[in-house]
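Asker: sequence and predicted structure are below.
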Amino acid sequence: MEGRGDEDEDDDEEEEEEAGGGLQITPQLLKATSGEFSLESILLLRLRGRGIARLGCLGHCTNLEWLDLSGNAITQLGPLATLTSLTVLNLAQNRVTNLEPLASCRNLQSLNVAGNRLRNLRQLRCLGGLRRLEILRLRDPLARLANPLCAVPAYRGAVADLLPTLKAIDGERVSGRGSELYQLCRDLDTSLGRGAGAGAGPEAPRVAQPWVEASFWDPRPPRRSSIVDEAYRQFGEVLRECRELSRRADDTIAQAERALGGRPDPNSFVF
């Protein structure tokens, strides 16, 4: 425990030293980048690769929904705590070790923190209250970005258990989680685990029980209702009327052809 505490203190000191240099976000920078006259009017902001180390007044963009801060030198996320409308946040390739301020971003749905300095799952617990968070990226193989915690082989499964609302981790879908299928498979694994445990000698073979009743897959007789029967009856009547109209039209055309055929002058016209 003492070693861990010393390690955290070293991280804090390193962050303070690094935060001393680099660009700070100012109202002038935000307005020039977004083209907006008011910080509250900014909804989308792209500040990729600007050499930014301090977020400055970014917290005043209270209506911001989409933010790209990738490729900078950011260590502290404090100003992001006020961005409650934020839904998409890209912090890839920075120097972040603490995600606590993001716990207030209750509308956050997608978070990219690949290429930062997150070392263990404890640093992700603060995201547990974000009920809308569905996409989390800690590692990006194409860009060769990762976090130290990604060195653990089974970290994806641990992250999925820690944040059950996630649907995708590192671009890979968390298939079945939260669904009835996932719960069914988990219950089945649990039951098999209990049956396979070492105990007092061999057990008698169990009779396999069907998952559904024997008649579940039998075809069910078609159901008819008075509404459907009435619709069929009316359709039949309309069809009969159409046939009668067609017969009458044929008779009328035939009579007209006979009348025209008996005229002495075929070049005359009837108006």
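Answerer: Thanks, I have it. Nothing here was measured: the structure is a model prediction, and the numbers come from that model. Numbers count the residues shown, from 1 in each chain.

Asker: when you work out contacts or count neighbours from here on, use the C-alpha atoms and nothing else.
Answerer: Noted.

Asker: what's the longest helix in this protein?
Answerer: Looking across the chain with DSSP state H, the single longest helix is helix 226-261.

Asker: tell me the helices and strands packed up against that one.
Answerer: If you count contacts as 3 or more Cα pairs under 8 Å, 6 or more residues apart in numbering; DSSP states H and E, helix 226-261 packs onto no helix or strand.

Asker: try this one side by side with the last:
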Amino acid sequence: MEPPGEKPGEAGGLQITPQLLKLRTGEFSLESILLLKLRCLGLADLGCLGECLGLEWLDLSGNALTHLGPLASLRQLAVLNVSNNQLTGLEPLATCENLQSLNAAGNLLATPGQLQCLAGLPCLEYLRLRDPLARLSNPLCASPSYRAAVRELLPGLKVIDGERVIGRGSEFYQLCRDLDSSLRPSSSPGPRATEAQPWVEPGYWESWPSRSSSILEEACRQFQDTLQECWDLERQASDSLAQAEQALSSVGPTSSFVF
């Protein structure tokens, strides 16, 4: 017996129903749902998902989807994750005119031509077809020239597979040059640089919404997770800088970070 709100889809997996969506979001009206996470549920049929006309953020990763038909009506959708499914085409997304970010890694897209349907999307800037960390890819990524083909087909993209399309590497090189210049001893003593100060007061990022909302609460939880990662990275960066300063002081003034 299936759990409440769930029923088998056409491929033996689960189908999205109004009951399932209301149970997952707490929203009474499907059109009121703005953010929806349906990861790894064994979904094979999107069912009534096309009725969520206000949807802006959608995660369908890790399911058993073979088509995206109902998504054609989601004109407000801005962020979509359909990674790790069984998709052979993305045609329904051609009408998602506000789509900005698409993760389609880990599907069955075989040629760059299957991305032609995305060419008319004016806001699309971020596209992922391959994710090495998650070991997800598409057959089309086997070609060493696939990125060039995707860039030609979708010239508005700014980021492909997590890498910037234009200027990749140049910012890092300039950063190294600037860092090297700042570490070299100056010919004149000059004033000491002022100590860096926090941008905001302590606790600024730790506030929660005053009114109850499943979407706001979910967004805050995700933000808190990201904030914790930032704190961890800040601590790691401080440790690395301290080690670098110690190494530089022992080597002498001729050290350089430029390589």
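Answerer: Perfect, I can see it now. Here the structure is a predicted model, which means the values were calculated and not measured.

Asker: if we can go back for a sec, which stretch of the second structure lines up against the longest helix of the first structure?
Answerer: Helix 226-261 of the first structure lines up with nothing in the second structure when matched by TM-score structural alignment.

Asker: same question for stretch 96-108 of the first structure.
Answerer: By TM-score structural alignment, stretch 96-108 of the first structure lines up with residues 87-99 in the second structure.

Asker: how long is that stretch end to end?
Answerer: 18 Å (Cα to Cα, to the nearest Å).

Asker: hmm, who's touching it?
Answerer: With contact meaning Cα atoms under 8 Å, 6 or more residues apart in numbering, stretch 87-99 of the second structure is reached by 65-80, 107-110, 114-115, 117-124.

Asker: ok, stretch 131-149 of the second structure next?
Answerer: 83-84, 105-112, 129-130, 160-161.

Asker: let's go with 7 Å and repeat that
Answerer: 84, 105, 106, 107, 108, 109, 110, 111, 112, 129, 130, 161 (Cα atoms under 7 Å, 6 or more residues apart in numbering).

Asker: what about the strands in the stretch 1-150 of the second structure?
Answerer: In the stretch 1-150 of the second structure, the strands defined using DSSP state E, counting those that start in this stretch lie at 7-8, 14-15, 35-37, 43-45, 57-59, 79-81, 101-103, 126-128.

Asker: reformat those strands as TSV; add mean neighbour count.
Answerer: Formatted as TSV, the strands of the stretch 1-150 of the second structure follow (neighbours: other Cα atoms under 10 Å):
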stretch	mean neighbour count
strand 7-8	16
strand 14-15	22
strand 35-37	18
strand 43-45	25
strand 57-59	18
strand 79-81	20
strand 101-103	20
strand 126-128	21
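
Asker: out of the ones you listed, nearest to residue 178 of the second structure?
Answerer: Among the strands of the stretch 1-150 of the second structure, strand 126-128 comes nearest to residue 178 of the second structure, with 28.7 Å by Cα to Cα.

Asker: what's the closest one aligned against in the first structure?
Answerer: With TM-score structural alignment as the criterion, strand 126-128 of the second structure aligns to 135-137.

Asker: pull out the buried residues from the helix ranked longest in the second structure.
Answerer: In the second structure, assigned by DSSP H, the helix with the most residues is helix 214-251. Using 16 or more other Cα atoms under 10 Å as the burial criterion, the residues of helix 214-251 of the second structure that qualify are 214, 215, 216, 220, 224.
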